[in-house]
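Trainee: give me the fold of what follows.
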Amino acid sequence: MTSTTSENPSTAPLRVGLLGTGPWAARVHGPALAAHPGVTLTGVWGRRPEAAAELAKELGSQAYEEVDALIADVDAIAVALPPDIQAPLAVKAARAGRHLLLDKPVATTVESARELADTAAGVASVVFFTLRFSAAAAPWIEEQAAVEGWFSGRADWIGSIYAPDNKSPYADSPWRRERGALWDVGPHALSVLLPVLGDVTEVTALRGPLDTVHVLLRHASGASSSTALSLTAPEKASGVTAEFRGAQGIAELPAVWGEGPVASYGTAIDALLEAVRTGVPHPCDVRLGLRVTEILAQAEQALTR
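Mentor: So this is what the prediction gives:
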């Protein structure tokens, strides 16, 4: 795994191209990339050229009309696009030797996720599972992963972006509305459960109110876990919680939103830079992205039975 920078990769800023112009790109990816001292935001590409031009101006960068031209000019791409658009573009970038900073889920089909994981084997990759890069949540997850003998776990992400009085800027996303909480926030829950309880060996699921989904998991460690996922809960019912129970007691996830997503994304950028510098894969790379897609696909199949 090598950097494509022309200078010493340990000192030269990583040239990054941002793919996407929606609210998540404009509020999180773009500002974090523009402010990070270890990268140069080379350019912005989007499916709407006028939006790319506007966002590039705000970020002090330049807009690209062709995605291939931007990929050719950078060392890495950061993607803030729907997963079924992200996957083929990430494959294209990986084939060109570009490192990847992706959003979750990496894809919504196992075939697309597997192609991406196979193609990206020769580059550095990081998938932005928000809790795994949160200053509050990440150390807690690592601490629980070091403990043996967990009996059960739970990770719930109850959102309310589609509640009647919620004016979330993310509510207009067609893919999020179509695929629902299972695919949008399910990856976050799995990113907490997997490193602590181990890989999943059995999956079942059932539907709750509106887009709410309950998933039950059996893990290779022998532990079981559950997750409740929703984007349509009343605002006062929303929240993110996680806990693990075992002979040593109960461990509960601390408050996770203190520093905000821009700071968490900055930590993800740090992780990509470290992976590029050392050649050591990050735990949240495309292989985890593939495994998460496989588990979510199994849960979706269980819902149809």
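Trainee: going forward, measure contacts between C-alpha atoms and count neighbours the same way
Mentor: OK.
Trainee: which stretches of the stretch 151-300 of the chain form strands?
Mentor: With DSSP state E, counting those that start in this stretch, the ranges of strands along the stretch 151-300 of the chain come out as 200-207, 213-219, 224-230, 239-246, 249-252.
Trainee: okay, those strands in a markdown table with distance to residue 62 and mean neighbour count next?
Mentor: Converted to a markdown table, the strands of the stretch 151-300 of the chain look like this (distance: least, C-alpha to C-alpha, whole Å; neighbours: other C-alpha atoms under 10 Å):
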| stretch | distance to residue 62 | mean neighbour count |
| --- | --- | --- |
| strand 200-207 | 43 | 17 |
| strand 213-219 | 41 | 20 |
| strand 224-230 | 37 | 24 |
| strand 239-246 | 37 | 18 |
| strand 249-252 | 44 | 13 |
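Trainee: of these, which is nearest residue 134?
Mentor: Ranking these by their distance to residue 134 (criterion: C-alpha to C-alpha) puts strand 239-246 first, at 12.9 Å.
Trainee: which residues sit in contact with the closest residue in space to residue 240 that isn't next to it in sequence?
Mentor: The shortest distance from residue 240 to any non-neighbouring residue, by C-alpha to C-alpha, 6 or more residues apart in numbering, is to residue 157 (4.6 Å). Residue 157 sits next to 185, 186, 188, 189, 227, 228, 229, 230, 238, 239, 240, 241 when contact means C-alpha atoms under 8 Å, 6 or more residues apart in numbering.
Trainee: please give me the structure for this one as well, since I'd like to look at both together:
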Amino acid sequence: MRIGLLGTGPWAERVHAPALAEHPGLEFTGVWGRRAEAAEALGTAHGVPGYADLDRLLADVDAVSIALPPSVQAGLAVRAAEAGCHLLLDKPVAFTVPDARAVAEAVREHKVASVVFFTVRFGGEQIPWIERQAELGGWFTGRSDWLGSVFAPGSTSPYAASPWRREKGSLWDVGPHALSVLLPVLGEVTEVTAVAGPLDTVHLVLRHAGGASSTLALSLTAPRAGGGVAMELRGEHGVVQLPERGESPTTALHRALDALRSSAATGEPHPCGADFGLRVVEVLAAAERSLADGRPVAL
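Mentor: Presented below is the predicted three-dimensional model:
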């Protein structure tokens, strides 16, 4: 599979480009970015050309791996699907439901494969854990704390310079990670209530179609000593915790790329494809409305 990279920022440089260059079964073909000089530099670092013309890159590849802000990703994903390219998408797929729906519809219309790269969903220990809990069922409630310190005092995060993370906050950055685990285990969300916490912190209460409820605490501004990630389920089978992540996101991306290749070869949609990405955006958009209106929002 010939694959191109769209994006030249820290996530593209640190995670996407190395994975594409190393992955067996892929031919890393080139890099396109909104700044031609950045695309040229990142491409040179991995022995591939930088493209100034996106349409030319799309014509030269079978798939694209997108590492761009969600507001940019959606339109380019539709454009790539229209060119017949399979899609490795980043989370969230978009910032609005219509944009996310446009991506899902383009994937179906043009019969291309799609995988949304939620890092937890492609973790080595997390994959079997999620599958096992979904198979067991009988869960009464879930809790997810995703407390990052990207914008906390003393942060050295390379993503602290991200304009969209600063504008949209934790709801749209780390919220998708929590939802990517809770939805396949507890079921579709039917109602969301959101309450603002300190700075960009958001607390969500979700009702799920199967009868369970869940709570989420999300932040990018938690004190560095008080941050961290934890997820817990309680139900008929007791109490279980999501295993801690012990590997790099690049390792998880290799699994996502394998999933994309498999979906493209078989024609079978991946459970973490564009349709799932749309459902996550629908929940996030409902939470945003709940924050603004101060009331629960039904989905």
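Trainee: TM-score for these two?
Mentor: Superposed pair, TM-score by TM-score structural alignment, normalised by the length of structure 2: 0.96. Supporting alignment: 291 aligned residues with a C-alpha RMSD of 0.7 Å.
Trainee: for residue 267 of structure 1, which of the strands of the stretch 151-300 of structure 1 is the nearest?
Mentor: Here strand 239-246 is closest among these (C-alpha to C-alpha), at 20.2 Å.
Trainee: and the helices in structure 2?
Mentor: 10-11, 17-22, 36-45, 54-60, 70-82, 97-110, 126-136, 163-173, 175-186, 249-266, 274-293 (DSSP state H).
Trainee: now distance to residue 203 of structure 2 and mean neighbour count too, for those helices, in a markdown table please.
Mentor: Formatted as a markdown table, these follow (distance: least, C-alpha to C-alpha, whole Å; neighbours: other C-alpha under 10 Å):
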| stretch | distance to residue 203 of structure 2 | mean neighbour count |
| --- | --- | --- |
| helix 10-11 | 26 | 16 |
| helix 17-22 | 34 | 20 |
| helix 36-45 | 38 | 18 |
| helix 54-60 | 40 | 17 |
| helix 70-82 | 22 | 21 |
| helix 97-110 | 21 | 20 |
| helix 126-136 | 23 | 15 |
| helix 163-173 | 9 | 18 |
| helix 175-186 | 10 | 23 |
| helix 249-266 | 26 | 19 |
| helix 274-293 | 10 | 22 |
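Trainee: distance to residue 201 of structure 2 added to those, as JSON lines?
Mentor: Listed next are the helices of structure 2 as JSON lines, based on distance: least, C-alpha to C-alpha, whole Å:
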{"stretch": "helix 10-11", "distance to residue 201 of structure 2": "23"}
{"stretch": "helix 17-22", "distance to residue 201 of structure 2": "31"}
{"stretch": "helix 36-45", "distance to residue 201 of structure 2": "33"}
{"stretch": "helix 54-60", "distance to residue 201 of structure 2": "37"}
{"stretch": "helix 70-82", "distance to residue 201 of structure 2": "20"}
{"stretch": "helix 97-110", "distance to residue 201 of structure 2": "22"}
{"stretch": "helix 126-136", "distance to residue 201 of structure 2": "25"}
{"stretch": "helix 163-173", "distance to residue 201 of structure 2": "7"}
{"stretch": "helix 175-186", "distance to residue 201 of structure 2": "11"}
{"stretch": "helix 249-266", "distance to residue 201 of structure 2": "24"}
{"stretch": "helix 274-293", "distance to residue 201 of structure 2": "11"}
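Trainee: compare the strands of the stretch 151-300 of structure 1 and report which one is nearest to residue 48 of structure 1.
Mentor: Per C-alpha to C-alpha, nearest to residue 48 of structure 1 of the strands of the stretch 151-300 of structure 1: strand 224-230, 29.6 Å.
Trainee: what about the closest one, distance to the chain center?
Mentor: 18 Å (C-alpha atoms, centre = their mean, to the nearest Å).
Trainee: so which bit of structure 2 is it matched to?
Mentor: In the comparison with structure 2, strand 224-230 of structure 1 aligns to the range 213-219 (TM-score structural alignment).
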